[in-house]
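Q: no FASTA, just this:
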């Protein structure tokens, strides 16, 4: 009985993640993604929209992340490089944060 309850909770979480992926895709004219293992924390679902917008979600397990991506129809890439990385568009805020970490600008905390 506990396994059934756990399976239902896992199913609901994967469905919520898929819904969030679909919403991101709708806002950004489509989306592609990549799954990044985070160790014990789970798996990050990195999303890149056709318009260059980007974001991420975290699933507690790789299987759940994969299930959510498949349900949402997300095209997955093995690595975050090449064509996928080239689509990402960053603005002044991101550049300031990235530079700040390196050259004493705004902290990342």
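A: Noted; the coordinates are in hand. Quantities reported herein were computed from a predicted structural model and do not represent experimental measurements.

Q: please make it C-alpha for all contacts and neighbour counts, starting now.
A: Noted.

Q: ok, residue 47 touching residue 55?
A: Yes - applying C-alpha atoms under 8 Å as the test, residue 47 and residue 55 come out as touching, 5.2 Å apart.

Q: in terms of neighbours, single out the busier of the two.
A: Set side by side, residue 47 and residue 55 show more neighbours around residue 47, with 27 against 13, by other C-alpha atoms under 10 Å.

Q: so that one belongs to a helix, correct?
A: No - membership of residue 47 in a helix is not supported by DSSP: H, G, I helix; E, B strand; the rest coil, which gives strand.

Q: which residues does it contact?
A: 21, 31-34, 54-56 (C-alpha atoms under 8 Å, 6 or more residues apart in numbering).

Q: ok, second structure coming up, stack it against the first:
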């Protein structure tokens, strides 16, 4: 158990640093992703988003609690509306939609 507590503490530091860099606070959602563990999806006060992977749902929840963020049951509309995307995300989505590889840019 000590190993999972260490991992949760490390993840909590990463969550806290993310929030501090992007407006001082963040919200999140924890989702089971199979053998890989659990994904902590984060949205900061300024709309920046990111994610971290924990080995278990319990570790992810412990990290979020330690970091002091609000954890939602789902990545609902209210949380999604807080996400701000930039040119990189739009070009990446366009490349995928147009049949290109992720990261491809659509022709101008």
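A: Yes, it's here. Everything quoted here is computed from the prediction, not taken from an experiment.

Q: post the TM-score for the overlay when you can.
A: Counting by TM-score structural alignment, normalised by the length of structure 2, the TM-score of this superposition works out to 0.89. Behind it: 102 aligned residues with a C-alpha RMSD of 1.2 Å.

Q: hey, where'd the strands end up in structure 2?
A: Taking DSSP state E as the criterion, structure 2 contains strands spanning 26-32, 38-44, 49-54, 70-72.

Q: mind naming the longest helix for structure 2?
A: Secondary structure of structure 2 read by DSSP state H shows that its longest helix is helix 2-21.

Q: ok so, going back, the strands of structure 2: which one's closest to residue 93 of structure 2?
A: Residue 93 of structure 2 sits nearest to strand 49-54 of all the strands of structure 2, at 15.4 Å, using C-alpha to C-alpha.

Q: so that closest one matches what in structure 1?
A: Aligned using TM-score structural alignment, strand 49-54 of structure 2 spans residues 54-59 in structure 1.

Q: post-alignment, the matching stretch versus structure 2, mean distance?
A: By mean C-alpha distance after the TM-score superposition for structure 1, the fitted stretch 54-59 of structure 1 averages 0.4 Å away from its aligned residues in structure 2.

Q: can you pull the buried residues of that stretch?
A: Neighbour-count burial for stretch 54-59 of structure 1 flags 54, 58-59 (criterion: 16 or more other C-alpha atoms under 10 Å).

Q: relative to residue 53 of structure 1, how far out is the counterpart of residue 81 of structure 2 in structure 1?
A: Residue 81 of structure 2 maps onto residue 86 in structure 1, with residues paired by TM-score structural alignment. Applying C-alpha to C-alpha, to the nearest Å, the value for residue 86 of structure 1 to residue 53 of structure 1 is 11 Å.

Q: for these two, indicate the residue with more neighbours.
A: Set residue 86 of structure 1 next to residue 53 and count neighbours by other C-alpha under 10 Å: residue 53 wins out with 19 against 11.

Q: the more buried one: what's it in contact with?
A: Residues in contact with residue 53 of structure 1 (C-alpha under 8 Å, 6+ apart) are 28, 88-90.

Q: just put the residues you listed in JSON lines and tack on distance to residue 17 of structure 1 and neighbour count.
A: JSON lines is the format used below for the contacts of residue 53 of structure 1 (distance: C-alpha to C-alpha, whole Å; neighbours: other C-alpha atoms under 10 Å):
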{"residue": "28", "distance to residue 17 of structure 1": "17", "neighbour count": "16"}
{"residue": "88", "distance to residue 17 of structure 1": "21", "neighbour count": "16"}
{"residue": "89", "distance to residue 17 of structure 1": "23", "neighbour count": "13"}
{"residue": "90", "distance to residue 17 of structure 1": "24", "neighbour count": "11"}
